[in-house]
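Participant: okay, sequence plus prediction incoming.
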Amino acid sequence: MSSVHAAGAVVWRKKGGEFQVLLVRRDSYKDWSFPKGKYKPGEGPRMAAVREVYEETGEHIALQRPLPSIGYTLSSGKKKRVFYWVARPLTQRSRPVAARPEFPTAHPGEITRSRWMNAETALEKLSYKDERSMLKRVLKYWERGELATRAVLLVRHARAQKRSAWNGSEKTRPLTPHGASRARTISSVFSVYGVDRLVSSPWQRCTATIAPYAQASGVSLTCVAALTEHSHAKNPAGVRKTIEAVLTDAGAPTAVSLHRPTLGTVIDVVKKHGGHHVKEKLPDDDPYLKTGEILVVHMKGDHAVDVERFRPVHTEP
């Protein structure tokens, strides 16, 4: 019997100095819960979470740190698992939203209404123990000042033509058709994390990996010569300095497009900013990341509080 997978988010905001979260009411189930729903075909959990929140509440969001998943058995006997993230609201006019497909709204009979609530009210309203426990975890992050995190997405460029099959210079070696297709998939991931800054090696295979997002969102691309393979081979300190600056910048969520030979140096910089929980999740063997794979580092100030590693769902040839 196949399992059912769904995704959702604990969407929070600070209003009038007060912590608030967004809940949805379903009269048909007589419950209050966090917005969530099943994946659509070809959709990964992160885009599913962002889409479901919009469909059920009308709020565009950006994902922040991940939360523990919740599993249970349905009346049909199937196992269901729901993956959650902390998330913050985005405006309709934000650049990450411009890079998303147009989402529908939920069927009127599915969700009765959505409502922002303070923590005390939300704990009283939430119908399920697991979701109340999740909110308590989020409240601990809030109390420790660790809730307003910033995502830094470190991506190995998508698949490029083989060196042996390319007659031009290394800096102009392009993506394969498969790599170009995956770059479009990567664009959707940048959107769900609210990426508003792009950094890349100036070589074509790196810039082409994040170009679809730059074009769709209007976010400008900053090329850094120190991130090329040749520069790294001569002076790894240039890569360390660049990644250090990106991680500790207090600005917008950022994506960086990288070459495989630089990844060991990049991972070493991330390790400096994280505790044991983060370090044990980091790849430690070359090639560190597959082509088109992403390491998301969730930063609070200069401290890495969590990481995610995944290769975006890709259904095109």
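Facilitator: Perfect, thanks for sending it.
Participant: okay, CA-based contacts and neighbour counts for the rest of this
Facilitator: Will do.
Participant: how many neighbours does the closest residue to residue 79 other than its chain neighbours have?
Facilitator: Here the nearest residue to residue 79 in space, its sequence neighbours aside, is residue 73; by C-alpha to C-alpha, 6 or more residues apart in numbering that works out to 4.6 Å. Neighbours of residue 73 under the rule other C-alpha atoms under 10 Å: 12.
Participant: and here is the other one:
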Amino acid sequence: MSGSTVRAAGCVLWRRAPDGDGLEICLVHRPRYDDWSHPKGKLKRGETPLEGALREVLEETGHHCAPGAALPTARYAANGRPKEVSYWAAEATGGAFVPNDEVDRLAWLPPDTARTRLSRPGDRVQLDALLEHGPHA
């Protein structure tokens, strides 16, 4: 089974709220699936999970980021195949979102709103871990 596992990686991308009170979480909307999720994607051949996570964040959000703590790995079935997604907390360090075919919208949301907006309940595990332990844990 492990040979057929789809490997992917992503980040729970965050920034300090503009008013200085707390954090905002970045979610992306993918029109192909009509869902809201953390930026993530499949690994390229020879790419480490962290390299893939940082590349996907940049491709999907237009933002560079500084990776922090590893977050729980997500494991679920996608299109009949097992999928494993490695996640990190990552602070946005600059950039600008430009809509594209893969991601047409981006939202910076307070954590509670982000938790509700996530389309896949399983994606809340990583957000909850970031909030429980802090973004630098």
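Facilitator: Right, received. Where do you want to start? This is a predicted model, so every value here is computed, not measured.
Participant: which residue ranges of the stretch 1-150 of structure 1 form strands?
Facilitator: Taking DSSP state E, counting those that start in this stretch, the strands of the stretch 1-150 of structure 1 run over residues 4-15, 18-26, 31-33, 36-38, 60-73, 79-90, 113-118, 150-156.
Participant: sorry, back to before: can you find the partner of the residue nearest to residue 79 of structure 1 in structure 2?
Facilitator: Here residue 73 of structure 1 is matched to residue 77 in structure 2, going by TM-score structural alignment.
Participant: from residue 102 of structure 2, how far out is that match?
Facilitator: 21 Å (C-alpha to C-alpha, to the nearest Å).
Participant: what distance do you get for the residue nearest the centre of structure 2 to residue 4 of structure 2?
Facilitator: By C-alpha atoms, centre = their mean, structure 2 has its centre lying nearest to residue 38, at 2.9 Å. As judged by C-alpha to C-alpha, residue 38 of structure 2 and residue 4 of structure 2 stand 23 Å apart.
Participant: whereabouts in structure 2 does stretch 270-277 of structure 1 align?
Facilitator: So stretch 270-277 of structure 1 is aligned with nothing, judged by TM-score structural alignment.
Participant: quick one, what contacts the aligned residue in structure 1 for residue 119 of structure 2?
Facilitator: If you follow residue 119 of structure 2 across to structure 1 using TM-score structural alignment, you land on residue 127. Counting by C-alpha atoms under 8 Å, 6 or more residues apart in numbering, residue 127 of structure 1 makes contact with 31-33.
Participant: so how do I select the buried members of these in ChimeraX?
Facilitator: In ChimeraX, this line selects whichever of the contacts of residue 127 of structure 1 come out buried by 16 or more other C-alpha atoms under 10 Å:
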select :32,33
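Participant: any chance of the contacts of residue 127 of structure 1 in JSON lines, plus distance to residue 95 of structure 1?
Facilitator: What follows is the contacts of residue 127 of structure 1, written out as JSON lines (distance: C-alpha to C-alpha, whole Å):
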{"residue": "31", "distance to residue 95 of structure 1": "34"}
{"residue": "32", "distance to residue 95 of structure 1": "31"}
{"residue": "33", "distance to residue 95 of structure 1": "29"}
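Participant: still touching in structure 2? Go through the contacts of residue 127 of structure 1.
Facilitator: Retained in structure 2 (both residues aligned by TM-score structural alignment, their matches' C-alpha atoms under 8 Å) from these: 31-33.
Participant: and of those, the nearest to residue 229 of structure 1?
Facilitator: Closest approach to residue 229 of structure 1 among those (C-alpha to C-alpha): residue 33, at 48.3 Å.
Participant: map the closest one onto structure 2.
Facilitator: By TM-score structural alignment, residue 33 of structure 1 lines up with residue 37.
Participant: and for residue 19 of structure 1?
Facilitator: By TM-score structural alignment, residue 19 of structure 1 lines up with residue 23.
Participant: gap between the closest residue to its match other than its chain neighbours and residue 4 of structure 2?
Facilitator: Counting by C-alpha to C-alpha, 6+ apart, the nearest residue to residue 23 of structure 2 once its immediate chain neighbours are dropped is residue 16, at 4.5 Å. Distance, residue 16 of structure 2 to residue 4 of structure 2, by C-alpha to C-alpha: 39 Å.
Participant: now swap in residue 81 of structure 2 and tell me
Facilitator: The spacing between residue 81 of structure 2 and residue 4 of structure 2, counted by C-alpha to C-alpha, is 7 Å.
Participant: what's the lengthiest helix in structure 2 aligned against in structure 1?
Facilitator: Counting by DSSP state H, the longest helix found in structure 2 is helix 49-61. Helix 49-61 of structure 2 corresponds to residues 45-57 in structure 1, going by TM-score structural alignment.
Participant: what range in structure 2 does the helix or strand encompassing residue 239 of structure 1 sit on?
Facilitator: Here residue 239 of structure 1, judged by DSSP states H and E, is contained in helix 236-248. Using TM-score structural alignment, none of the residues of structure 2 align to helix 236-248 of structure 1.
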